[in-house]
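Participant: Show me how the following folds:
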Amino acid sequence: MKKVAMLLIAVVLMTGCKQTSKNQASDMGNQAVDPAQQTSISFTEDHHDFGKVTDGEIVSYSYKFKNTGDKPLIISDVHASCGCTTPNWARDPIAPGQEGEIDVKFNSEGRVGMQEKLITVTANTNPVQTELHLFGEVVAK
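Facilitator: Model prediction:
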């Protein structure tokens, strides 16, 4: 009975976390970027499968990208679909032709089962937002 109650609580919490993030992402996606300042971004990989990890492990991955446009790339925001996933990126503009990375950490504690986390990158690009995906399976200890 305890397991069923815990599972129900986990589902409710994950659903609430995901819905808030979707609303924030759609609000940010409506922002216009001055066409004179637009550039383009190209990720080496936008999906990463971390495989199987044990509950409680922290998974780290770096999404590598390149500014493929002719204006400085300014990443104004990077956010994840859940608080268990934390992105980190350089706030400085990336010059045309230069490369950078977005480091992501996923805390698997209490998240047993298949996982897919969405990381939304907002920048002076067209489209304004780019989605990155991190997925895999968390197995019980």
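
Participant: From now on I want contacts and neighbour counts done on CA atoms only, so please keep to that.
Facilitator: Fine.

Participant: Spatially central residue for the chain, please.
Facilitator: In the chain, the C-alpha nearest the mean C-alpha coordinate belongs to residue 119, at 1.5 Å (C-alpha atoms, centre = their mean).

Participant: Strands along the chain, start to end?
Facilitator: 41-43, 47-54, 58-67, 75-80, 85-89, 99-107, 113-123, 129-139 (DSSP state E).

Participant: please give me the structure for this one as well, since I'd like to look at both together:
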Amino acid sequence: MRKIVYLGLACAAFFMVSCKENASSKIKASNIESAKERDAKISLGGAIIDFDKREYDFGSVTEGDVVEGIFVISNKGKADLIILDAKASCGCTVPEWPKEAIKPGDSAELKFSFNSRGRSGKQSKSITLQTNSEKATEILRISGTVIKKS
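Facilitator: Prediction:
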């Protein structure tokens, strides 16, 4: 019985090792080179996103107030910057982002509104941007205090 178990383990080990060698041999050198070239182009000439600020503190507001604010987005790169999506951390915050490409050297505004209805105390919300920049994901923060209505 032991011989069968050992023989089974030896066969399994042999197949695992042989599969590993086949997988690495399937990678073509031309694919590796084209991936390196693509990555170099992205890092050298891609879109580079920059913000006037990454955090917006709205101070203190009364419950029920709607706070509106703006983040200025700049493209410091050499290719068009595209914001693919902007999602808020909750339904109380609504972002409005530019749908058209931001040309190199240009800026655009990301507007947002925060509805404080039903909230009180310290608030911290975020807006996550999906872009075509090297980092791909950027997070902007909104914070402040909501004073409960009397």
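
Participant: if we can go back for a sec, which one of the strands of structure 1 lies nearest to residue 34 of structure 1?
Facilitator: Residue 34 of structure 1 lies closest to strand 113-123 among the strands of structure 1, at 11.4 Å (C-alpha to C-alpha).

Participant: so that closest one versus strand 47-54, what angle?
Facilitator: 140 degrees (axes from the mean of the first three to the mean of the last three C-alpha atoms, to 10 degrees).

Participant: nearest spatial neighbour of residue 47 of structure 2, skipping sequence neighbours?
Facilitator: Excluding the flanking residues, the one nearest residue 47 of structure 2 by C-alpha to C-alpha, 6 or more residues apart in numbering is residue 77, at 4.3 Å.

Participant: Repeat that for residue 112 of structure 2.
Facilitator: Residue 112 of structure 2 sits nearest to residue 95 (C-alpha to C-alpha, 6+ apart), 4.3 Å away.

Participant: which parts of stretch 108-124 of structure 1 are buried?
Facilitator: Across stretch 108-124 of structure 1, burial judged by 16 or more other C-alpha atoms under 10 Å covers 108, 111, 112, 117, 118, 119, 120, 121, 122, 123, 124.

Participant: Nearest to residue 80 of structure 1 among those?
Facilitator: Looking across the buried residues of stretch 108-124 of structure 1 and measuring by C-alpha to C-alpha, the closest to residue 80 of structure 1 is residue 119, at 4.3 Å.

Participant: Spit out the contact partners of that closest one.
Facilitator: Taking C-alpha atoms under 8 Å, 6 or more residues apart in numbering, we find residue 119 of structure 1 in contact with 78, 79, 80, 81, 87, 131, 132, 133, 134.

Participant: Neighbour-wise, which one of those residues leads?
Facilitator: residue 80 (25 neighbours; other C-alpha atoms under 10 Å).

Participant: If we ignore the residues flanking it in sequence, what's nearest that one?
Facilitator: Closest to residue 80 of structure 1 by C-alpha to C-alpha, 6+ apart is residue 119, at 4.3 Å.

Participant: got it, and residue 67 of structure 1?
Facilitator: Setting aside the residues directly before and after it, residue 67 of structure 1 is nearest to residue 41 in space (C-alpha to C-alpha, 6+ apart), at 4.8 Å.

Participant: wait, that neighbour sits on residue 125?
Facilitator: Yes: the pair residue 41 of structure 1 and residue 125 qualifies as a contact (C-alpha atoms under 8 Å) at a distance of 7.0 Å.

Participant: what touches both of those two?
Facilitator: By C-alpha under 8 Å, 6+ apart, the residues touching both residue 41 of structure 1 and residue 125 are residue 73.

Participant: Would you mind measuring from the aligned residue in structure 1 for residue 105 of structure 2 to residue 12 of structure 1?
Facilitator: By TM-score structural alignment, residue 105 of structure 2 lines up with residue 97 in structure 1. The spacing between residue 97 of structure 1 and residue 12 of structure 1, counted by C-alpha to C-alpha, to the nearest Å, is 44 Å.
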